[in-house]
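# No letters, just coordinates:
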């Protein structure tokens, strides 16, 4: 059972009560029904963990069903990405993936049944007229002039719609419910519209397509879904869900709504995420700065960290904003426990040990994980010329400086204590090399009299692996980029420092064998993984060792 399925919530309380009363004979069948019009994001991860987790909890099953009723915006690419994401998160769906389009014949028959019962009619109002007739939240709508057509006339027109006689938008089929309903969703909603477009599953068989609300409830019914779990935005649609199933006298799943996941510093609208991709603000849907599951996977997030995050935020009935720091904490916690350690110098400065023999090399054995002996060890070569990070040297040491400075000593991680004796600069005054001496008696010990300023990481220059390291940060620098800001859009809050690149990083040689996507802690730098797409030695920063944003905000 996954982490997300272990704890109870108000949904499991409903299911427990159903099971106690014998409803559905103790059967639990859920579904995850994404529209294949984009890549899944962190909000979908919560729904995946909830639906699949509940099925696991009750030894039931969960269907993966694509609600593919809008072929203009859908693609096989999105379908395949969704399958990968669900599997990567650690879940398996029952049987083969299902499609709403599998039921198009039955849905068409259901629509005909409503027409024959006088519960649906063909309407010719255009979009502007439809809005006018619909009314407002304070004023009731008014009946369409086409509302009183006979069932025979409506059937004839609907068949002509199906046969391609009319252009897109020329006619629609509407349910006949109540134009005075206080719930706008019940004011004769459209249930079929004309679209002369190729469908990725059914080809050119259809030129009329059912609307989402009509399709969703009937797909649930046809599959025998016991508990139709969805986000709060569908709460106002539940009366239509119930009306459709009751009017057609079908199996009636119970729709249960929960609060969607809202993260600060994040945008999860698929339309806006697509805009980021289409306009080139990010590389692609799987850009590691994106809140998509594929982006987080490429950045180095683990399935366990996302499942644990979804479990911790819980399932509630009221909307709230979750601090993205909770997600970052979840991945830090997982990688701290499971990621091997390695040394990487992102902004290298050359160090020459002037008293180290020219032809000498040593191999130091370092542990892969300080808290886990079972993680084993690795061999790290040492030689006369090294690289350390530019951030680890100051010629004149600031107060409480714990790294290398002129005429001061520092310990190399797993190695010797060295002392900086001379600084070499280029014509522009930049430090390009440090001349240091090492003490051969300090390997693993601190002889009396030594007070090294701290411990820094390093890489043997002779053995270093060249790499490009991308330092990712949050994509947006505003806590609520998606909120209404006068004269601005969410694009105005893109963080210009969301990606920096260390073009000439130097890695210890063990990292040459790093598998793409596998996390490492680069000691004192953060958590990184080798990129899943680019060839060569390209690494992405998953997350820093600590939440640097909290410190920045505190100072502000």
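Noted; the coordinates are in hand. Quantities reported herein were computed from a predicted structural model and do not represent experimental measurements. Numbering: from 1, shown residues only.
# going forward, measure contacts between C-alpha atoms and count neighbours the same way
Fine.
# give the contact list for residue 178.
Residue 178 makes contact with 186, 187, 188, according to Cα atoms under 8 Å, 6 or more residues apart in numbering.
# Use this one as the comparison:
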């Protein structure tokens, strides 16, 4: 066993299996793989699998392969290949050696299919899709044999070659494994292992018009790559029987330490969909702006919203690895990013619903410069310069003509402290035709600059602000849950559970220094929440900030 076995690691049933395999000598090293389909963007559920597979390999000083399961060219795209690579690297992981593709093994897979045919364990079947379903049986009734099941080996070899040469139409026939049509497990009732598809492949071009099925491809690819522990989610639990059956009947994979499949529970997150098909429906119907919409659970969407790779890794660590299906509270994910940003995010001021505050007794024609901490608890982050002048913007919610004692903001005739600046007193205000406050007129005390005023005056309220002449206009995209129900997958249609207020756009101002804010880097906008500059739409000339997470749980 390696030195890492002495380290303190969170225990789970997969690690226990690995520990036992290393102890017994069944395996001398750990080799895992992450096998995404390049037919969409990765989401937070895939992040759990990435952290598990790559994390285990790292902890045991082993290797983890990135292998694209590219057996369905009609739904795949090279852009997805590139985005998945970026997501894995962004999460902080690096695959072993070169990137792998299931299509790298198409020649091998074809030869293994021929081996099964020669052993009388596979046959070409001409039942159409409806007939195949009928012959397959049900969960309570066994299937019945295809009339083509007993075709001779010689004829099956000839028919399979004709399939390869494109002499049959799509759907006209398929190669099926000959297992057991009476099996209680549907996946073992003579499953299709090759089908005809006249589709251009992003890796192999037009070389093939027959493509292997996932269950046939996956186990063989694992075995070829000498994967020690093949980790899958629970929906593949029954398919483990087919995984083992294929390898049991191929001569090259009879070693006692060959790869084995182990299943763990997938990530089910409240108020979130994990189905690629349903997520794609959101995109196609323009219910979101794309796969990287910040309301989407995709890694690209979370990244655009300001989530960090460390917070996602921490979330995957906290939820653990079990065989028990459960629903994870979305508050746990929010807590991971909120805790990180509270400790590390630079502070700044932004006003999302601005009204003007005029300090009538402010004597300077030009703004003065005030120094404020970048982070209140991290002196090493330094200070930032804020402009302060006669006219500033405050949030409309921070002023009332009258209020009770619980209201700790600006009230007519009362005082409040401006964050990092002076104490001001509201004297009067203007309204528009609808009665909305537009301007508040104040006086200020020039002896009260900073946190420790010379006169020792205690003021209950502190509000944020932005100086008017140096303020930068900005758009704020305030995101909340995309769905109003904790388990949207339970509903017949997405539309009935969509949250119409999952995105609220506000036009406001930010302090001048944020004109150069890096995209995806979250700032704490004091008293507002954590926001980051949008990685697609924001620029120095057109500032756009996305809400990462509120300052506290608000749902």
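Received it, and whenever you're ready, just let me know what you need. As the structure is a prediction and not an experimental result, all values here were calculated from the model.
# quick one on the thing from earlier: just give me the closest of the contacts of residue 178 of structure 1 to residue 437 of structure 1.
Among the contacts of residue 178 of structure 1, residue 186 lies closest to residue 437 of structure 1 (Cα to Cα), at 81.3 Å.
# Name all residues that make contact with the counterpart of the closest one in structure 2.
In structure 2, residue 186 of structure 1 lines up with residue 188, judged by TM-score structural alignment. Applying Cα under 8 Å, 6+ apart to residue 188 of structure 2 gives the contacts 179, 180, 181, 241, 242.
# Looking at structure 1, which of those hold up?
Mapping the contacts of residue 188 of structure 2 onto structure 1 (both residues aligned by TM-score structural alignment, their matches' Cα atoms under 8 Å) leaves 179, 180, 181, 241, 242 still in contact.
# What is the burial count for the third one?
Okay, so that is residue 181 of structure 2. For residue 181 of structure 2, the count of nearby residues is 21 (other Cα atoms under 10 Å).
# Could you do the last one as well?
Here the count is done by other Cα under 10 Å, and residue 242 of structure 2 has 23 residues near it.
# In structure 1, what sits opposite it in the alignment?
Under the alignment (TM-score structural alignment), residue 242 of structure 2 pairs with residue 240 in structure 1.
# now that match: how far from residue 184 of structure 1?
Separation of residue 240 of structure 1 from residue 184 of structure 1 (Cα to Cα, to the nearest Å): 10 Å.
# Trace residue 15 of structure 2 over to structure 1, please.
For residue 15 of structure 2, the aligned position in structure 1 is residue 12, judged by TM-score structural alignment.
# Tell me which helix or strand that match sits in.
Residue 12 of structure 1 is part of helix 10-21, with elements assigned from DSSP states H and E.
# matching residues in structure 2 for the helix or strand just after that helix?
Later in the chain than helix 10-21 of structure 1, the nearest helix or strand by DSSP H and E is strand 29-32. Following TM-score structural alignment, the aligned partner range for strand 29-32 of structure 1 in structure 2 is 31-34.
# Does the match of residue 242 of structure 2 lie in a helix or a strand, and which?
Using DSSP H and E, residue 240 of structure 1 maps to helix 238-248.
# distance of the match of residue 242 of structure 2 from residue 190 of structure 1?
With distances taken as Cα to Cα, residue 240 of structure 1 is found 11 Å from residue 190 of structure 1.
# Over to residue 543 of structure 1?
Residue 543 of structure 1 is 46 Å from residue 190 of structure 1, by Cα to Cα.
# One more: residue 299 of structure 1?
Residue 299 of structure 1 sits 42 Å away from residue 190 of structure 1, going by Cα to Cα.
# of the two, who's got more company?
residue 299 (29 against 22).
# Tell me who's in contact with the more buried one.
Taking Cα under 8 Å, 6+ apart as the contact definition, residue 299 of structure 1 lies against 288, 289, 517, 528, 529, 531, 540, 541, 542.
# Try it again at 10 Å.
Residue 299 of structure 1 makes contact with 286-290, 293, 470, 472, 517, 519, 527-532, 539-543 under the criterion Cα atoms under 10 Å, 6 or more residues apart in numbering.
# Give me the aligned partner of it over in structure 2.
Mapped onto structure 2 by TM-score structural alignment, residue 299 of structure 1 lines up with residue 305.
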